[in-house]
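Peer 1: Here is the input, now give the coordinates:
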Amino acid sequence: MTKIYHNPRCSKSRQGLEILENSGKPFEIVKYLDDNLSAKALTEIVTLLGIKPIELVRKNEAIWKSDFKGKDLTDTEVIEAMANNPKLIERPIVINGKKAVIGRPPSLILDIL
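Peer 2: Take a look at the predicted model:
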């Protein structure tokens, strides 16, 4: 089943959710700000996306700028930073089986449906 990691306050995430709703296919919504993702779950997501953990970080967030910017972090440290500060996670993330995409722009979601 398709899964969207969703932040209702984010316009891109809402647009991604709308794409899934319009697809008519079943999907699951994960509000990752309410139910924090574990480091293990984030590692699995990064692997499915085929990216480095740093590519999943929202670098304009205040917490990134104040606590992490300019530091030489390992992939594990970046994952831990996102697990402990879920606002740092880029959104929306949509996973469909073994395919995953960051929905920026949201139209990218169509590629994996």
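
Peer 1: From now on I want contacts and neighbour counts done on CA atoms only, so please keep to that.
Peer 2: Fine.

Peer 1: Spell out, range by range, the strands that occur in this structure.
Peer 2: 2-5, 27-30, 93-96, 99-102 (DSSP state E).

Peer 1: is it possible to export those strands to a markdown table including distance to Ala62?
Peer 2: Below are the strands of the chain laid out as a markdown table (distance: least, Cα to Cα, whole Å):
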| stretch | distance to Ala62 |
| --- | --- |
| strand 2-5 | 21 |
| strand 27-30 | 23 |
| strand 93-96 | 21 |
| strand 99-102 | 21 |
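
Peer 1: Would you do the same for the sequence below? I want to compare the two.
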Amino acid sequence: MTTIYHNPRCSKSRQTLQLLEENNLQPEIRLYLQDTPSIDEIKTLLAQLDITPLELMRTKEAAYKELGLNKDSTDEERLQAMHKTPALIERPIVIHNDKAKIGRPPEDVLTLFK
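Peer 2: Predicted coordinates:
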């Protein structure tokens, strides 16, 4: 099973989905801005990606500052923020066989299938 955390308005997300389809992969598409991941799902993503909450965050989004987040914020504060404001989650994310990759650049996700 392959899943993509997808935002159709994001060019990298669209490119990643297209790349998967060109490689005969038909991922389940999760529109994570509407289908907000739970905190436990975000923790699972972090484990699959092997990164920290800060590394998963889009720190240049206006919401990052609006929510009072900064380099001194705790991981718990970051998890809560990503749950409440999923636009803060880096995109796209492709999950395959309990591993995940962020599609930046889109070609990075292909390493999941080797």
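
Peer 1: TSV please, covering the strands of the first structure and showing mean neighbour count.
Peer 2: Converted to TSV, those look like this (neighbours: other Cα atoms under 10 Å):
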stretch	mean neighbour count
strand 2-5	21
strand 27-30	15
strand 93-96	24
strand 99-102	20
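
Peer 1: can you map out the helices along the first structure?
Peer 2: 11-23, 39-49, 62-67, 75-84 (DSSP state H).

Peer 1: how about a markdown table for the ones you listed, with mean neighbour count and distance to Ile109 of the first structure added?
Peer 2: Compiled in a markdown table, the helices of the first structure are given as follows (neighbours: other Cα atoms under 10 Å; distance: least, Cα to Cα, whole Å):
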| stretch | mean neighbour count | distance to Ile109 of the first structure |
| --- | --- | --- |
| helix 11-23 | 17 | 7 |
| helix 39-49 | 17 | 12 |
| helix 62-67 | 13 | 26 |
| helix 75-84 | 18 | 22 |
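
Peer 1: Dump these to CSV, plus distance to Leu110 of the first structure.
Peer 2: Converted to CSV, the helices of the first structure look like this (distance: least, Cα to Cα, whole Å):
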stretch, distance to Leu110 of the first structure
helix 11-23, 8
helix 39-49, 15
helix 62-67, 30
helix 75-84, 26
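
Peer 1: The ones you listed: which one's closest to Thr2 of the first structure?
Peer 2: helix 11-23 (8.6 Å; Cα to Cα).

Peer 1: Report the mean distance between that closest one and its aligned residues in the second structure.
Peer 2: Superposed on the second structure, helix 11-23 of the first structure shows a mean distance to its aligned partners of 0.6 Å (mean Cα distance after the TM-score superposition for the first structure).
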